[in-house]
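Asker: When you get a sec, could you give me coordinates for this:
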Amino acid sequence: MKKFHHISSALFSLVLAVIVAFVFFYLIEIRKQKIHSILSLDLVRAERLIVDNFNHTSSLIRNINMQIVNSSFNKNRINQILYKFRSNPILVETFSWTIFSWSDRANKIIVDADNGIIDNPIDISDRDYLDFVKNKAKDNIFYIGKPVIGSTSKKWIIPGGVGVFDKRGKYRGSTVIGFEIEIFAKLIQKNILNPNVSVTVFKTSDQIPILFSSANKIEYYQNYQPKFDSKISDLIKSQFSENEIKGYIEIISNKKAFLIKKLSEYDITIVVDYRSKAIENELWNSIWSRSIEFLIIIIFAGVIIVIIYKKENSEKKSIINLKENAEKNNNEKTNLMRIISHDLRNYISSIYSLSDLVLNDNSNDNNDKIISFKKCCKIIKYQSSEMLNFVHDLLDFNQIDREVIDLNKLEYCNVKKIVEMMIYLNGNLSNSYDLKIIKVFDNKIPKLKCDRVKFKQILDNIFTNSIKYNKENGEIKITVKYLKDSSQIFIEIADNGIGMTQKDIKEALEGNAHKIDKSEFTKKIDSHGIGLPLVKKLVELHGGLIKIESVKDSGTKVKLWFKIEGELIYPEEKNFNCEISSILDEDDCHIKQEDRKKILIADDEEINIFVFKQILRKTNYQIISARNGLEAINLVKKNKFDLIFLDIWMPEMDGLKASKVIQDFLKQNKMNIPIVFVTADDNLDTKQKIIDLEIKYFLDKPYTKEKILELIKQIFYKGQN
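Answerer: Take a look at the predicted model:
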């Protein structure tokens, strides 16, 4: 037993030793990879700095040489060319070259960018790169030479140049330049990210160290006596032999780390070195810190496993519940889509059948035909209006579901007038149910700042519900008051219809009105269960409050409160019947016109233009039409219009682009013509584009005579709000 115990202890110790050794070597490898990443990054930065300097300079010299060839090698012209390419002080932070000089074929500098034409030419024939430049001049190669003291700058430089042949193929000289080694070293030092990294630059062919740069030290070539660590020189000599010169070398170990890269194009070698002592210190620090982390991970791993195990069952139950809820929601959406598709088919079917009836009426009795025709058209109009309202509500309901619905342009609106218009426009519907409409309005009601379209939508949804769910010969009472104490506008729409239970109210506000039992209500109702959630959201967007009070079989009251902020603005008192008549173009209050106003209508659909002209045929307006944006632009340039209607979606050029061109033309000619966008697009992005173009008006399709005349009146006679 004792022997077995010793064997178990030995095996455990062996396994533990293997694990520790594995972790140790793993951490060493991780650290080596990190050092390699650091060196690679600094190598790339150093290489980019050097290559960018050389490439940029090479490009400039080639440009200079082309101009020198075209100047016929005239000294004065060469002087002017070189002066243009002087070193810009702004570039000192990025580039390290000094000035350009021109060396003639005798290797003497005769023109200098700073000193101009030199009376006593400077002999530079001892520089090793000139022979290469002369021999390779036809190849247009930029060659780098050994470090020298600059002939004019008197600083240690890396010289370089490109030779020039004339048009007859004769060597005429070279454009030369020097890179200041000290500035080069400082630029490299500035670009080194890690303080433990140093960069050494060699002349590859001669293995001459040019510069050494680290975080706190800079050395560079002086008197051909390198002042560098011998290990780097030995490393270069051992790795770059005459017989085999590799392009890239990396040496990463526990005690030393180098990356070496040769830039063949410029005969330059870069050595990136990681400080040896730093490698050892960081390695042990890494081992200790990782070991502590490893122990902490083991301790917490056990705790996490226990927690996960305990939560597993509750999470499974949650997943099951989520799945059941998802299936329930899918079933509800399926039912809603079934109801929607059924109602849409009913609308379209009735419109189609009535249209077919009108088109195929072969009756000989003209009076009977006219009566039948008008009756069919009234029903078609009613069904179209119902379907349009349904589609608008459906789109807005979808925006609520995606949480993207928002208010558009806010303006001060006459609440009493909007309510009066709502009652008037729904008159046919309320008359069909023989309902009595009772109005209780305060004499003076201030204007409300709101989105006019969405505010009408709120009232229209509530009012049409009161009509549809009312009893025969019932009544609807509409109250509009200004509450001075709370500075609120109060609106109440009350009916004595079928009413709802508290459960029904909750279902209706959640968009589930189709679930409410209406079996006792014998009258057929066009309702889709999406109106009240939309109303609630639109009221909240206006900062208002909605409250529904209802009793089964007794009726429903919908109460609205809207806060008025700032100064009270009261509308002008007007005869509403006169206003309605003017909107409908009736005789008792016709729109006054001093001149025959000219209106442009741009739409690619012939039927839309026909409808527009039919609506305005009894007015005194002159109507001109265009089929696309380009035609509209040409007509605007040739005619003086009082109003322009632009359809958004047209071929060749759409309304949005055309409006921009027209607006620019109007500004140039100091003209101001109102533009109205006509669209069936209810997308918020499209409305935002209209707002961005600073277009004040737009007309939704389909439009009615009342809508168009009301809009024209609003534009031409702004005083009537």
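
Asker: only C-alpha atoms for contact and neighbour calcs from this point on.
Answerer: Noted.

Asker: Gly511: neighbouring residues, count only.
Answerer: Residues contacting Gly511 under the criterion other CA atoms under 10 Å number 18.

Asker: Now for the nearest residue to it once chain neighbours are set aside: which residues touch it?
Answerer: Computed as CA to CA, 6 or more residues apart in numbering, the closest residue to Gly511 that is not its neighbour in sequence is Ile530, at 5.0 Å. Neighbouring residues of Ile530 by CA atoms under 8 Å, 6 or more residues apart in numbering: Asp393, Leu394, Phe397, Ala508, Gly511, Asn512, Ala513.

Asker: The spatially closest residue to the last one that is not a sequence neighbour and Gln488, how far apart?
Answerer: Leaving aside its chain neighbours, Ala513 sits nearest to Gly529 (4.2 Å; criterion: CA to CA, 6+ apart). To Gln488, Gly529 is 29 Å away according to CA to CA, to the nearest Å.

Asker: Which helix or strand contains Ile305?
Answerer: Applying DSSP states H and E as the criterion places Ile305 in helix 276-359.

Asker: meant to ask about Val133, not that
Answerer: Here Val133, judged by DSSP H and E, is contained in helix 129-135.

Asker: Then Ile493?
Answerer: Assigned by DSSP H and E, Ile493 falls in strand 488-495.

Asker: Repeat that for Glu47.
Answerer: Applying DSSP H and E as the criterion places Glu47 in helix 2-70.

Asker: just Asp119 next, same as before
Answerer: Assigned by DSSP H and E, Asp119 belongs to strand 116-123.

Asker: List the buried residues of that strand.
Answerer: Gly116, Ile117 (16 or more other CA atoms under 10 Å).

Asker: what's that strand packed up against?
Answerer: The helices and strands touching strand 116-123, judged by 3 or more CA pairs under 8 Å, 6 or more residues apart in numbering; DSSP states H and E, are helix 75-84, strand 108-112.

Asker: Any chance you could list what contacts that strand?
Answerer: Lys75, Asn76, Asn79, Tyr83, Asn107, Lys108, Ile109, Ile110, Val111, Asp112, Ser151.

Asker: chain center to it: distance?
Answerer: 60 Å (CA atoms, centre = their mean, to the nearest Å).

Asker: Return the angle between stretch directions for it and helix 75-84.
Answerer: Interaxial angle, strand 116-123 versus helix 75-84 (axes from the mean of the first three to the mean of the last three CA atoms, to 10 degrees): 100 degrees.

Asker: Please provide the structure for the following sequence as well, for comparison with the first:
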Amino acid sequence: MQLANDSAGIGVWELDLNSNELIWDEWMYKLYGIKTDKFLGAYQAWENSVHPEDIEDAKVKLEAAINGTGIYDTEFRIIRPDGEIRTMKASAEVVRDDTGAPISVIGVNYDITEKVNTLATLIQAKKEAENSAKAKSAFLANMSHEIRTPMNAILGGLQLLKNADLDLELKNTLNNASFSAQSLLTIINDILDYSKIESNKLELEEAPFSLQEILDSVQYDLDSEVSNKGIDFSVSTDNTCADSWLGDLVRVKQILLNLASNAVKFTSEGSVQIKVTEQIYNNQEAIQFEVIDSGIGMNSDAQQRIFERFSQADTSTTRKYGGTGLGMSITISLIKLMGGEIKLSSELNKGTEIKVTLPLKHSKITTKHTKEKSLTAPKLAKFNILIAEDNRINQALIKSFLKPTTADLTFVENGQQAVDAVKQKKYDLIFMDIHMPEMDGIEAQILINEFDSRIPVIALTANVMKEDIEYYLSQGFTAHIGKPIDINNLYGLLHQFTS
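Answerer: You can find the predicted model right below:
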């Protein structure tokens, strides 16, 4: 026993409860840094050595053990004669006579300072990492907002110019500018998604959705690029495949759109096909997407790299086709979050086939997505619309967007002016920016809702992260439309609230 104690550096002590004498072994003196020739009594030495902030708790626990109302298993700090503070782990057993009366306590002490310090260091490191993650998320959210605000004016202006009477050369220049601006917005969204996936903050919704709606939307989004390239693009769905499913509509579309847009991007001639079937995967019904293209293809090394973050097939691919390399990584992460799998088959210069299986549940209810698009503006000649927006460029852009509606438009520059305007005039609809001087959009919406809860108030903001949108809706906003504003989304929303 002594050899074991010596090896572990464990000190043994015994307290005689009749004489109140405390006996220490040699290791106790070493642990406490006290010399035996200067020792005035073990109990006094122990009491004087324990840190003033810890002594009461240590004594209370010892008394509780002696009285039979607790166990003695604790930690406390000691101050050695040289001023060094150490942390002790202490435990003990109470010895009782035949009547159950306590007669002595036998216990041990051992030094756990290094363990405590290491744990404290780890806790501090974890706290710093969490703070860093929060700071990064806040930075990305703010950066997204700051970039989206000018992007709103750029993309909005380009959308308006598409209706202008321009010659062929200018139309081509306009289309190139629109494509480049949309590509920049895609990169911004990819960076935000990657950040959320990396910090485990991306959550999937589970709501009824229509599979056909996703397929139609993907075709709509890629129609312009497919037409410009002159390639064949087809979507076929097996007759036995159900249309109604439970899952995250936005993320399912994101997976398919990323795969299909990559196929179109890397196909200069030939075709891109999307084949949709219903399968059984791990004893559960599942959607299977096959995206087949006749594009540039990949060799075996490139196929391995395509699954890495920030990677594309090779550097020449990046130079020729652009992109961050994040899209595929995000797609794979989303597939894994859904419990699915992805398989890739490709041959250089002969095309690529990607097969994705997503195990989702059937839904008995088909719910159309609330954000319907519309190519035409609704006629709102008798409507009064209030727009709270502090950015003059955005004011001019929204005014141009809403001009075809023939609605009566009122612009204010902050939340307080919006509240005052509602009190002076009846409005049928309000578009409310969030970040404004004097009074922000959230506070203004709450006050307007208290004054007249019947007026739909739509959040119009560059904050587009899921948690932001959910927060706005929980605060009473009727709907949300993000910046940069998609004119077809805007018209679709107006049709919803004015029909």
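
Asker: which among the contacts of strand 116-123 of structure 1 end up buried?
Answerer: Judged by 16+ other CA under 10 Å, buried ones among those: Lys75, Asn79, Tyr83, Asn107, Lys108, Ile109, Ile110, Val111, Asp112.

Asker: Let me know the angle separating the helix holding Glu47 of structure 1 from helix 75-84.
Answerer: Going by the same axes, to 10 degrees, helix 2-70 of structure 1 makes 150 degrees with helix 75-84.

Asker: could you say what helices and strands helix 2-70 of structure 1 packs with?
Answerer: Looks like helix 2-70 of structure 1 contacts helix 75-84, strand 156-165, strand 171-180, helix 181-191, strand 197-203, strand 257-263, strand 268-274, helix 276-359 (3+ CA pairs under 8 Å, 6+ apart).

Asker: How about Lys468 of structure 1, nearest residue that isn't a chain neighbour?
Answerer: Residue nearest to Lys468 of structure 1 in three dimensions, not counting chain neighbours: Ile525, with 6.2 Å by CA to CA, 6+ apart.

Asker: My guess is the one you found contacts Ser466. True?
Answerer: No. Ile525 of structure 1 lies out of contact with Ser466 (CA atoms under 8 Å); the separation is 11.5 Å.

Asker: Settle it for me: which of those two has more neighbours?
Answerer: Ser466 (26 against 12).

Asker: Can you tell me what that one aligns to in structure 2?
Answerer: By TM-score structural alignment, Ser466 of structure 1 lines up with Ala263 in structure 2.

Asker: sorry, back to before: where in structure 2 does the strand holding Ile493 of structure 1 fall?
Answerer: The aligned range for strand 488-495 of structure 1 in structure 2 is 286-293, by TM-score structural alignment.

Asker: One more: stretch 117-137 of structure 1?
Answerer: Mapped onto structure 2 using TM-score structural alignment, stretch 117-137 of structure 1 spans no residues at all.

Asker: Please apply the same query to stretch 172-187 of structure 1.
Answerer: Taking TM-score structural alignment, stretch 172-187 of structure 1 hits no residues over in structure 2.

Asker: end-to-end on that stretch?
Answerer: 35 Å.

Asker: Alignment lookup: Leu635 of structure 1 to structure 2.
Answerer: In structure 2, Leu635 of structure 1 lands on Ala421 (TM-score structural alignment).

Asker: Quick check: the gap between its match and Met432 of structure 2.
Answerer: Taken as CA to CA, the span from Ala421 of structure 2 to Met432 of structure 2 is 13 Å.

Asker: Neighbour count: these two, which is higher?
Answerer: Neighbour count, other CA under 10 Å: between Ala421 of structure 2 and Met432, Met432 has more, with 28 against 17.

Asker: re earlier: can I get the helices and strands packed on strand 116-123 of structure 1 in JSON lines including distance to Leu410 of structure 1?
Answerer: Output for those, formatted as JSON lines (distance: least, CA to CA, whole Å):
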{"stretch": "helix 75-84", "distance to Leu410 of structure 1": "60"}
{"stretch": "strand 108-112", "distance to Leu410 of structure 1": "70"}
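
Asker: in stretch 85-99 of structure 2, what's buried?
Answerer: Of all the residues in stretch 85-99 of structure 2, those buried under the rule 16+ other CA under 10 Å are Ile85, Arg86, Thr87, Met88, Lys89, Ala90, Ser91, Ala92, Glu93, Val94.

Asker: Now do it: distance to the chain's middle.
Answerer: On CA atoms, centre = their mean, the centre of stretch 85-99 of structure 2 falls 49 Å from that of its chain.

Asker: now do stretch 113-121 of structure 2
Answerer: The answer for stretch 113-121 of structure 2 is 32 Å, by CA atoms, centre = their mean.

Asker: Stretch 466-484 of structure 2 now?
Answerer: That offset, for stretch 466-484 of structure 2, works out to 16 Å (CA atoms, centre = their mean).

Asker: hmm, back to that, most tightly surrounded among the helices and strands packed on helix 2-70 of structure 1?
Answerer: Across those, averaging neighbours per residue (mean count of other CA atoms under 10 Å) puts strand 156-165 on top, at a mean of 26.
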